[in-house]
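Peer 1: fold the following for me, if possible:
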Amino acid sequence: MTILVTAASGHLGRLVLDSLLDRGVAPATLRAAARRPETLSEYAERGVDVVALDYADADSARAALAGVEKVLLISGSEVGQRIAQHGNVIEAAAAAGVQQLVYTSAPQATTSELVLAPEHKATEEHIAASGLPATILRNNWYTENYAQDLEVAREHGVLVTSAGGGRVPSASRADFADVAAVVLTTEGHIGQVYELAGDVAWDFPTLAATLAEVLGREVVLEQLTPEERVAQLTQIGLDAGTAGFVAALEGNIRDGVLDHTDGTLSRLLGRPTTPLVDTLRTLTA
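Peer 2: Below is the predicted model of the structure:
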């Protein structure tokens, strides 16, 4: 049984590899794929099969998937390119006769107004059309998404957002990595679509207070309108497109798009999800 982890050199991919190895998966049965395989030399030294895979290169996808029984398709980071890129991996998996494809999707991807959802919805539809036995992991927000906010709070004592009263049931990246390892190594997950989120949905006053606790300094929450937020982000150097994208995500949060948690993540993990404060503390190390 060979398990392939795509995008294995990224933050989530490395954590999945670590979790699989910690669960006793033999290194020789793991294949780690990355655009630059040399970045995974430490895993190669442990006996993991390290291969090249560029989502945009269908030939590299076919080569990486050859002989694989299970694959974790970690969603790509190139917004606007992901439908075609994911499609290359899905088609290669179908051609290889993969027995389980696990995909990291977005919360409520097929029905959500989340600005990130359409590419994930299209990918899920492609997986369904392929006929591959699949498990969909609809990952909510990673707490680590607020690493930059922590640094701003450390330096300036302020948390800036246009998310209003929105709530975020975030969990640590390691929580999501561990659940990916669970569904790749235990039975009963084929055909399942899991909505995964942290146990607690926090609001931004709570985030500001938690940042203050972790940093040992006052952190003031500054709520902006969407227009003010775009102007502020542009002023600090973001291009207009990126600033608008950030404001749109915060608008989704403000509208409650992420605010749903039913305990599925902690149930699959067999433990509570990592509290907000604990993950933020690791980011200060």
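
Peer 1: when you work out contacts or count neighbours from here on, use the C-alpha atoms and nothing else.
Peer 2: Noted.

Peer 1: helix or strand right after the host helix or strand of Glu227?
Peer 2: According to DSSP states H and E, Glu227 maps onto helix 226-235. Counting by DSSP H and E, the element after helix 226-235 in chain order, helix or strand, is helix 240-254.

Peer 1: helices and strands around that following helix, which ones?
Peer 2: strand 167-168, helix 226-235 (3 or more C-alpha pairs under 8 Å, 6 or more residues apart in numbering; DSSP states H and E).

Peer 1: how about a cut-off of 6 Å?
Peer 2: Packing partners of helix 240-254 (3 or more C-alpha pairs under 6 Å, 6 or more residues apart in numbering; DSSP states H and E): helix 226-235.

Peer 1: list the buried ones in the helix it packs on?
Peer 2: Buried positions in helix 226-235, judged by neighbour count with 16 or more other C-alpha atoms under 10 Å: Pro226, Arg229, Val230, Ala231, Leu233, Thr234.

Peer 1: do stretch 127-145 as well
Peer 2: By neighbour count on 16+ other C-alpha under 10 Å, the buried set for stretch 127-145 is 127, 130, 132-144.

Peer 1: thinking again about what came up before, Serialize the buried residues of helix 226-235 to JSON lines and add fields for distance to Pro118.
Peer 2: JSON lines is the format used below for these (distance: C-alpha to C-alpha, whole Å):
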{"residue": "Pro226", "distance to Pro118": "22"}
{"residue": "Arg229", "distance to Pro118": "24"}
{"residue": "Val230", "distance to Pro118": "23"}
{"residue": "Ala231", "distance to Pro118": "26"}
{"residue": "Leu233", "distance to Pro118": "25"}
{"residue": "Thr234", "distance to Pro118": "26"}
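
Peer 1: if we can go back for a sec, other residues contacting the helix holding Glu227?
Peer 2: Helix 226-235 is contacted by residues Ser162, Ala243, Gly244, Ala247 when judged by C-alpha atoms under 6 Å, 6 or more residues apart in numbering.

Peer 1: likewise stretch 278-285?
Peer 2: Contacts to stretch 278-285, defined as C-alpha under 6 Å, 6+ apart, come from residues Val214.

Peer 1: one more, for comparison:
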Amino acid sequence: MYAVTGATGKLGRLVIEALLKTNPAERIVAAVRDTAKSKDLAERGVIVREADYSRPETLGPALAGVEKLLLISSTEVSGRLPRHRAVIDAATQAGVSLFAYTSMLHADASPATLAVEHRQTEELIVASGLPAVILRNGWYTENHLMALPIALEHGAFVGAAKNGRFSSAARQDYAEAAAKVLATEGHAGKTYELAGDRAYSLAELASEVSRQSGKTVIYNDLSEAAFRDVLTGAGLPSDLAGLLADADTAASRGALFDDGGALGRLIGRPTTVLQSMVAAALRH
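Peer 2: The predicted structure follows:
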């Protein structure tokens, strides 16, 4: 039996859908904080269980009978480590045969502040002795395209990445990879650096949006502090704005670039190209 934590989140739902393509619903556990948000999954036969990272007493029952578990990292901006530790402890007690974790690209060496808790979580997993696979996900292309409406309105994307290149991929690509490692054998003990096949700079992103939209859109590179201020001015919490601005600075140093091709090999197809994602975003 497979279990996916955070199963009602954007990534979690896609992992569940990918698993359903090759596995019966009664073999899949959607481990969620709020079961009311997963009624649609239950109606399709997926087993829905409460699993709240911040309430460890829910985790043991959620993992009963589970053989392979995917821990999707908590969406909390900080303080994720105790939550992750609780899931690792519960998985150890449950005796899962494979523990998969969604980490961050090059988490062991990345200068990004976002990588710190991922690195610490990886260390906890190793120390636990669990048979584990680490999925170091690169940047999601959707992260950039969230700013598309504002970029079209103002004629510019803003950031602090300079000419840094993003080997990003679609959330769907990462979801298929996670489902693949759960549903197939031979992944324990491995760490996958998962990234898109084709990298791009933010200036190239702006150029592609210009080409497809017919509107002039440029990339305006800012200092990290100025970009943080733009993000807070747009309504983001200051701590999240700081982490995202820091991630752009890390990207300028190559932290979000990878040309190893592991993601495409794992999912058995080329990763989703930027051009098609821009086209889809413009349609919607």
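
Peer 1: ok, back up a step: what's the closest of the buried residues of helix 226-235 of the first structure to Leu4 of the first structure?
Peer 2: Relative to Leu4 of the first structure, the closest of the buried residues of helix 226-235 of the first structure is Leu233; by C-alpha to C-alpha it sits at 38.3 Å.

Peer 1: quick one: the counterpart of the closest one in the second structure and Leu243 of the second structure, what's the gap?
Peer 2: In the superposition onto the second structure, Leu233 of the first structure corresponds to Leu231 when matched by TM-score structural alignment. Look at Leu231 of the second structure and Leu243 of the second structure: by C-alpha to C-alpha, to the nearest Å, they are 10 Å apart.

Peer 1: ok, Leu222 of the second structure next?
Peer 2: In this view, Leu222 of the second structure and Leu243 of the second structure are 15 Å apart by C-alpha to C-alpha.

Peer 1: if we can go back for a sec, out of the contacts of helix 226-235 of the first structure, who's the most crowded?
Peer 2: When neighbours are taken as other C-alpha atoms under 10 Å, the top entry among the contacts of helix 226-235 of the first structure is Ser162 (24 neighbours).

Peer 1: which residue in the second structure aligns with that residue?
Peer 2: Structural alignment (TM-score structural alignment) places Ser162 of the first structure against Ala160 in the second structure.

Peer 1: for Ala212 of the first structure, same thing?
Peer 2: Taking TM-score structural alignment, the alignment pairs Ala212 of the first structure with Ser210 from the second structure.

Peer 1: likewise Ser60 of the first structure?
Peer 2: Taking TM-score structural alignment, the alignment pairs Ser60 of the first structure with Thr58 from the second structure.

Peer 1: again, but for Gly263 of the first structure
Peer 2: Match for Gly263 of the first structure (TM-score structural alignment): Gly261.

Peer 1: around that match, how many other residues sit close by?
Peer 2: Gly261 of the second structure has 18 neighbouring residues, counting by other C-alpha under 10 Å.

Peer 1: what does Leu98 of the second structure give?
Peer 2: For Leu98 of the second structure, the count of nearby residues is 23 (other C-alpha under 10 Å).

Peer 1: and if you look at Gly24 of the first structure?
Peer 2: Using other C-alpha under 10 Å, Gly24 of the first structure has 9 neighbouring residues.

Peer 1: all the helices of the second structure, residue numbers only.
Peer 2: Counting by DSSP state H, the second structure has helices at residues 10-20, 39-43, 59-62, 80-94, 115-128, 141-145, 148-154, 171-183, 202-213, 224-233, 238-252, 262-267, 274-283.

Peer 1: report the buried residues of the first one.
Peer 2: Same thing as helix 10-20 of the second structure. Under the neighbour-count criterion of 16+ other C-alpha under 10 Å, helix 10-20 of the second structure has Leu11, Gly12, Arg13, Leu14, Val15, Ile16, Glu17, Ala18, Leu19, Leu20 buried.

Peer 1: for the second one, what are its contacts?
Peer 2: This points to Gly12 of the second structure. Gly6.

Peer 1: if we use 10 Å, what do you get?
Peer 2: 4-6, 18, 30-32, 70-72, 171, 175, 178 (C-alpha atoms under 10 Å, 6 or more residues apart in numbering).

Peer 1: now, which of these sits nearest Ile47 of the second structure?
Peer 2: Ala30 (6.0 Å).

Peer 1: tell me the counterpart of that closest one in the first structure.
Peer 2: Matched across to the first structure, Ala30 of the second structure falls on Ala32, judged by TM-score structural alignment.

Peer 1: how near is that match to Ile74 of the first structure?
Peer 2: Distance of Ala32 of the first structure to Ile74 of the first structure, given as C-alpha to C-alpha: 12 Å.

Peer 1: okay, and the common contacts of these two?
Peer 2: Residues touching both Ala32 of the first structure and Ile74 (C-alpha under 10 Å, 6+ apart) are Val5, Thr6, Ala7, Ala8, Gly13.

Peer 1: count the neighbours of the match of Ala212 of the first structure for me.
Peer 2: A count of nearby residues for Ser210 of the second structure, using other C-alpha under 10 Å, gives 17.

Peer 1: can you check the one 3 residues further on too?
Peer 2: Taking other C-alpha under 10 Å as the criterion, the count of residues near Ser213 of the second structure is 15.

Peer 1: how many other residues sit next to the closest residue to it other than its chain neighbours?
Peer 2: Excluding its sequence neighbours, the residue lying closest to Ser213 of the second structure (C-alpha to C-alpha, 6 or more residues apart in numbering) is Leu282, at 7.4 Å. Other residues within reach of Leu282 of the second structure by the criterion other C-alpha under 10 Å amount to 15.

Peer 1: sorry, back to before: and the contacts of helix 226-235 of the first structure as CSV, adding distance to Ala197 of the first structure?
Peer 2: Output for these, formatted as CSV (distance: C-alpha to C-alpha, whole Å):
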residue, distance to Ala197 of the first structure
Ser162, 22
Ala243, 26
Gly244, 25
Ala247, 22
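
Peer 1: between these, which is nearest Asp199 of the first structure?
Peer 2: Once C-alpha to C-alpha is applied, the member of the contacts of helix 226-235 of the first structure that ends up nearest Asp199 of the first structure is Ser162, at 23.6 Å.

Peer 1: list the contacts for that closest one?
Peer 2: Ser162 of the first structure sits next to 204, 222-230, 246-251, 253-254 when contact means C-alpha under 10 Å, 6+ apart.

Peer 1: mind doing that once more with 8 Å?
Peer 2: With contact set as C-alpha atoms under 8 Å, 6 or more residues apart in numbering, Ser162 of the first structure has these partners: Gln223, Leu224, Thr225, Pro226, Arg229, Ala247, Glu250, Gly251, Arg254.

Peer 1: for Gly95 of the second structure, see how far away the residue located most distally from the centre of the second structure is.
Peer 2: Of all residues in the second structure, Gly214 has its C-alpha farthest from the mean position, at 31.0 Å, by C-alpha atoms, centre = their mean. Look at Gly214 of the second structure and Gly95 of the second structure: by C-alpha to C-alpha, they are 56 Å apart.
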